[in-house]
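Asks: Just the structure for this:
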Amino acid sequence: MSKAERMKHEEVLRVELEVLRREHRDLDDAITALEETGRADQLALRRLKKQKLVLKDKIARLEDQLTPDIIA
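Replies: I've put the predicted structure just below:
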């Protein structure tokens, strides 16, 4: 992969990372709003929390791809 291709690939990953972070924040807000009602559907909350964890894992993988390995 050429340097230009690698930079374009990294740019795409950064955009995808920002989208995932935004989705993660939105889920967090939705979970908080449901919990604050005091009448939250526990099944719906569990599903939202599971989605949030899946997004967190995807975010971590993308961050790993974007962070160069440093040999100490």
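Asks: Please make it C-alpha for all contacts and neighbour counts, starting now.
Replies: OK.
Asks: and the longest helix for this protein?
Replies: Longest among the helix segments of the chain by residue count, using DSSP state H, is helix 3-37.
Asks: Going by contacts, tell me the helices and strands next to it.
Replies: Judged by 3 or more Cα pairs under 8 Å, 6 or more residues apart in numbering; DSSP states H and E, the packing partners of helix 3-37 are helix 42-66.
Asks: For the comparison step, fold the sequence that follows:
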Amino acid sequence: MSATEHVEALKAKHSDLDKLIAEEESRPHPDDIRITELKRQKLKIKDEINHLAPH
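Replies: Sure thing, here's the model as predicted:
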């Protein structure tokens, strides 16, 4: 997998996490621990994208 393909895959994962966070937040009783973990994963992916993406 090339670096560009890897970055695109990470961006897709990042988007998926956005959707999961939105779904969890829209529930009647959202799980704050789950939301925090999803946001942590999203931030980790964003950091990796920024590290890999050409500036």
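Asks: on that earlier part again, the longest helix of the first structure to helix 42-66, inter-axis angle?
Replies: 160 degrees (axes from the mean of the first three to the mean of the last three Cα atoms, to 10 degrees).
Asks: Could you list the buried residues of helix 3-37 of the first structure?
Replies: Buried positions in helix 3-37 of the first structure, judged by neighbour count with 16 or more other Cα atoms under 10 Å: 13, 17, 20-21, 23-24, 27, 31, 34.
Asks: what's the spacing between Ala53 of the second structure and Leu43 of the second structure?
Replies: 15 Å (Cα to Cα, to the nearest Å).
Asks: CSV for the buried residues of helix 3-37 of the first structure, including distance to Arg46 of the first structure?
Replies: Putting the buried residues of helix 3-37 of the first structure into CSV (distance: Cα to Cα, whole Å) gives the following:
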residue, distance to Arg46 of the first structure
Leu13, 28
Leu17, 24
Leu20, 19
Arg21, 19
Glu23, 16
His24, 15
Leu27, 12
Ile31, 9
Leu34, 11
